[in-house]
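# Using only what follows, build the 3D model:
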Amino acid sequence: MAQAQDRRSMGARAIRGVLNCARDTDIFPLLSIGLAFCWAIDLTIDGRAAKGFMVGAVALLGAAYLWGFFARNRIDARLTLMADRADEALGQPEHEAPASDSLDRLSNHIDARIAHARSVDHRAAQRHGITRLPTREPLIEAIAAHDEGGVLGIVELCDFDRLCAFDIALADQVLNDVAARLLRMVGDARFLAHVDRARFAIWYGGSSDGMARQEFDAICYALRSRIQLGELDMLPQIRAACVIQDQVPFEPAALLARTIAALSDSRAPQISVHGGQAMDIARRSFLLEQDLRQAVARNELELWFQPFIDATTARTCGAEALLRWRHPQHGLIAPNQFIPIMEIAGLADEIGLWTLNAGCREAREWARQGLGAVKVAINLSAHQLEGSDLDRIVERTLQRHDLPAHCLELELTETVAAVDSVEATRLFGKLRAMGVSISIDDFGAGYSSLSYLKKLKFDKLKIDREFVTDVDRQGDSQAICQSIIALGRGLGIAVLAEGVERPEEYAWLRRHGCDLFQGFYFSRPLEAAAFPAFARDRETVRRLTDLTPVALQRRLTKSVS
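Below you'll find the predicted structure:
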């Protein structure tokens, strides 16, 4: 046993000696593994193997050294070739002395590339990754260079996110096309920047308000022209806002923030305000949003109702529910002030559900008061339509208020109705199967294709007021209204003219085949408590729908006086 231990001790000392010799060479890892393996074997055999073990260890050391020698030569040759190619392609790095060693030469080139990347890093951060236009920081610097103020305009491509939803590469191409158009129109005279995902800013430093606004309006108009990229043929939806900064001194970053806020808070395609106004608009919008978030809980919302008139029966056949907000400090707030805030703040679902419940509750009350089958029309937003459970929500609401489905009509704007998808087809089919009517509001003022009328089934088209106003003396409006009336008749869809304000408009539309009407000529929107009395007043409706010469003369005389 003692002899075996001595042999093991001798073997261990020999291995440590070999390892010490190899530690300074490139073959140390390989020798470590090999000798450790031999040592493990030696621990399991008798002493007669000790001599063979040492011979094997020395042989392994020699083989490893020869392998390392030839491998090193091959690596050195490869490094020399790589260094030569780097010298040929990149030249001698600046501020570096020529190096004879291949590894040093490659190291010099790598250090030079890293230094160059660091030197241009700030430029890359100030250029948009897609359009290569300057970004926010260079814009702020350009604005700050004009102490006298100027005009800041922002243009937004509204289609960008919708395109990204199904083809990111295509969305980037459209974004680049818009950027290229802007570059051609703006040129070097103005500072153009890409400040957000799909928003571009144009700074008119030191320019007169009138000239800058005219130029900006012209650019926005031109941007709405058709884009054709491969199979894509689209008319881009553009929103724009410009803020006139005529108060000095001012903060450039604050001016940019106010302009973006003016763009976000407005649903109009284009808005122009002064710097002070932009600040007031942003502040008022923010405070209204905070109050609107609590309006449902505080019971501040109301529904008013504007009657639908059936001229064939001279009766009120329904009403559109119009949302109103009675603010405790500001009184009644106009819908065009809070509806955009509602949509931007993500409150459309909550307030839309409240509207649906309140409208169905009022319609049930009308039936209880003996008004008969008077429909209530509720407007749906795009947010509500995107929900996968809208049909179940409608069904539960009807059951909760014990309202027959044929007493409910859901109104969609033309753009929302034009959503061409399997889900929309399924949803509309389920709603109509319940007995709920679906109508298209503002028909003719939105989406330009009629293909959705074939794919999606509707019960009513509402002619937009833009074509109804002065239809009795506008030839182009007459042609459009006649076409819509004929279209509805051919598809078996009812047609309603909204925005009728004058007896002449009503008379022309009635003579050309329109039977359903809505507008100030018949009634302004009524509070919920006043609507039943109007619906019972058949005499007033009969008088307003009478087209006999005597009745027409009476109404014309009254309108003139």
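# contacts, neighbours, all on C-alpha from now
Noted.
# which other residues reach the helix or strand hosting residue 280?
Taking DSSP states H and E as the criterion, residue 280 maps to helix 275-292. Contact with helix 275-292 is made by 243-247, 255, 258-259, 261-262, 265, 338, 341-342, 345, as judged by Cα atoms under 8 Å, 6 or more residues apart in numbering.
# Among those residues, name the buried ones.
Buried residues within those, defined by neighbour count using 16 or more other Cα atoms under 10 Å: 243-246, 255, 258-259, 261-262, 265, 338, 341-342.
# Would you do the same for the sequence below? I want to compare the two.
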Amino acid sequence: MKLSRPGVLPEPVTVAALLLKVPPVEPTVTVAEVLELFTDNPKLVAIPIVADGLPRGIINRKTIIEGFARPYTRELLGRKPIASFMDVQPLVIDLLTDLDDLSHTIMESGMHYMHDGFIITKDGRYAGMGTGYDLMRTITERTQANLYSLAHFDALTGLPNRLLFLDRLNQTMAQAHRNERLVAVMLLDLDRFKAINDTLGHTMGDLLLKSVAERLAECVREDDTVARLGGDEFTVLLPEIRYIQDAAAVAQKILDALAQPFFLDGHEVFIGTSIGISLYPFDEELSALLRNADTAMYEAKQDGGNTYQFYTAEMSTASLRRLSLEGALRRALERGEFVLHYQPQIDLARDEIVGAEALVRWQHPDLGLLGPMEFIPLAEENGLIVPLGEWVLRTACAQNRAWQNAGLPPIRVTVNLSVRQFHQKNLADIVARILEQTGLDAQRLELEITESCLIQNTQTTVTLLTELNRLGVRISIDDFGTGYSSLAYLKRFPIDTLKIDRSFVCDIDTDPDDAAIVKAIIALAQSLEMHVIAEGVETRNQLDFLHTYQCNEIQGYLVSPPLPAGDFAALLAMDARGPVAIRPPADRRRPLGHGVGGQSETNRL
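I've put the predicted structure just below:
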């Protein structure tokens, strides 16, 4: 499939589009000879007068026909040279002049040249004639083509839009019904596009979408259709395929193509895509095809992304649950249904609790306690992530202050910030206000951000982090080493803590590569006088490794899962009387089921 916009002329339209090969005459040609030329060619409007290839003038039909219709005029003037009667100030336009410029010139002349026409030159020499009528026709056709394109094609990528896609899908379904063939509808949603768009900016996001469109077009046949529905959603229509495996092969080809890095104005960007596939005639209605492809796409995203799923009937139940959660989520904050659990962070040198990470849960009135994987992606989609994030920050600060007021040992509380939260223009003011209202010392608050937060608007980021640093708030980089790791930002930004991602910790006692990475991160943090904490610690061997290489702190199920505020307070009180016992693996319990919560969490606040 070629990327194009049918109906839109690919190059700027110039006067060359109006060129008519009208034979010129010399200035010495007689009036009678010119009259004969007009008589023999009724469609001829004007004749150019040219000498040595250079335009000298123009004579129009009206001047000759009306002037020589009077008695004896032909006999008296017929032998005179046409130069005596020509218009010596014709409109002369270069072949490469834009049509819009020509139109402007003609309108300024009072439309005089619309009837007489104009001479067209190339490199200053006569090339032909043009008429006002052809100009109007070309402009009209161009306008109609542009209107068609605006209605049927995506302005950014040049791909068909939703309207044209639906029209082609209708036609394809009818043809497949006659030929007894399959039709595959693929719905694609780019993985991590939102994070890239938020961090690198919308200009880079647009460049990425254009590049994605080009790669998608290269993955399909000439008769297939790739369309952009909006945002980062694309569709692929595969008409008249014989086997289901044909659709799977195209889907895998797309996954492989988009897995390759994109180079955008000096940035190397990696994305993936989640693909949902529905098939006609298994889904006989157009609306069902689109709905089921969307359902399958969401399942692919839930499976971790960068994969494809064919629709199955069982998916509809999960889709209904998601819709139900989305509706209830908007009311959950108002109804006070969110709660925070706290996972202790242990100082290895002092063997005591020095911090707690605040992790949000949803106490759903019907479904019980839900982990963040169930609702954080929905909150990011519908914009609730910002007010929810502010609620988490306020609640965690208030709770930490309440523990201090109750006489418990002072600790810091860590709160995760979403990318959208971090890029609020007034974030520093919001943090300062919450600290003042809750009475929490700024040194007892740590804000945890991802590496992707740091790569957009670098100067703005420096300013924001500096403001937070002046407040006394600590800054931690979450999941260090899994994103846009760069020594440059570690040096430039006021960062206090590096958090080693659980993906490196889980195999440090068996995988030499993971062990080397963890040792390198610890050494890097020490050399930059930063704190380092390892998350996801679940075994004694992991603990011993981290202790040996002088990791500052750990958190994980080996110590405790995330706990409700009351249970955490009891643990903190017990720790004040003596070190918290490290529980053996057999005693670990994972709340919430389905592996959601605590160290399994990938979406959290």
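# returning to that earlier point: looking at the contacts of helix 275-292 of the first structure, which is nearest residue 125 of the first structure?
residue 255 (21.8 Å; Cα to Cα).
# Could you check which residue of the second structure pairs with the closest one?
Matched by TM-score structural alignment, residue 255 of the first structure corresponds to residue 289 in the second structure.
# Residue 222 of the first structure now?
Checking TM-score structural alignment: residue 222 of the first structure goes with residue 257.
# who touches the match of residue 255 of the first structure in this structure?
Taking Cα under 8 Å, 6+ apart, we find residue 289 of the second structure in contact with 185, 278, 279, 280, 283.
# The match of residue 222 of the first structure against residue 215, yeah?
Yes. Counting by Cα atoms under 8 Å, residue 257 of the second structure does reach residue 215; the two are 6.6 Å apart.
# List the buried residues for stretch 55-74 of the first structure?
By 16+ other Cα under 10 Å, the buried positions in stretch 55-74 of the first structure come out as 57, 60, 61, 64, 65, 68.
# Could you dump these into TSV with secondary structure and distance to residue 552 of the first structure added?
Shown next, in TSV, are those (DSSP: H, G, I helix; E, B strand; the rest coil; distance: Cα to Cα, whole Å):
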residue	secondary structure	distance to residue 552 of the first structure
57	helix	121
60	helix	118
61	helix	119
64	helix	115
65	helix	116
68	helix	111
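# Serialize these to CSV and add fields for distance to residue 234 of the first structure.
Output for the buried residues of stretch 55-74 of the first structure, formatted as CSV (distance: Cα to Cα, whole Å):
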residue, distance to residue 234 of the first structure
57, 78
60, 75
61, 75
64, 70
65, 71
68, 67
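# host element of the residue positioned nearest the centre of the first structure?
Residue closest to the mean C-alpha point of the first structure, counted by Cα atoms, centre = their mean, is residue 161 at 4.3 Å. Here residue 161 of the first structure, judged by DSSP H and E, is contained in helix 160-164.
# List of residues touching the next helix or strand after that helix?
On the C-terminal side of helix 160-164 of the first structure, the closest following helix or strand by DSSP H and E is helix 168-186. By Cα under 8 Å, 6+ apart, the residues outside helix 168-186 of the first structure that reach it are 130-131, 157, 160-161, 163-164, 192, 198, 200, 219, 223, 227, 229.
# Neighbours of residue 158 of the first structure, how many?
Neighbours of residue 158 of the first structure under the rule other Cα atoms under 10 Å: 14.
# For the nearest residue to it once chain neighbours are set aside, the count of nearby residues, please.
The spatially closest residue to residue 158 of the first structure, leaving aside those adjacent along the chain, is residue 237, at 5.4 Å (Cα to Cα, 6 or more residues apart in numbering). Residues lying near residue 237 of the first structure (other Cα under 10 Å) number 14.
# Ok, residue 214 of the first structure next?
Neighbours of residue 214 of the first structure (other Cα under 10 Å): 10.
# same check, this time on residue 217 of the second structure
Neighbour tally, residue 217 of the second structure, other Cα under 10 Å: 21.
# That one matches what in the first structure?
In the first structure, residue 217 of the second structure lands on residue 183 (TM-score structural alignment).
# Same question for residue 509 of the second structure.
Checking TM-score structural alignment: residue 509 of the second structure goes with residue 472.
# Would you mind measuring from residue 396 of the first structure to residue 557 of the first structure?
According to Cα to Cα, to the nearest Å, residue 396 of the first structure stands 50 Å off from residue 557 of the first structure.
# Same check on residue 274 of the first structure?
Where residue 557 of the first structure is concerned, residue 274 of the first structure sits at a distance of 45 Å (Cα to Cα).
# Between these two, which is the more surrounded one?
Higher neighbour count among residue 274 of the first structure and residue 557: residue 274, with 17 against 10, using other Cα under 10 Å.
# tell me the contacts of that one?
Contact partners of residue 274 of the first structure, counting by Cα under 8 Å, 6+ apart, are 243, 244, 245, 246.
# Just the residues contacting stretch 106-121 of the second structure, thanks.
15, 19, 45-46, 48, 55, 60, 90-95, 126-133.
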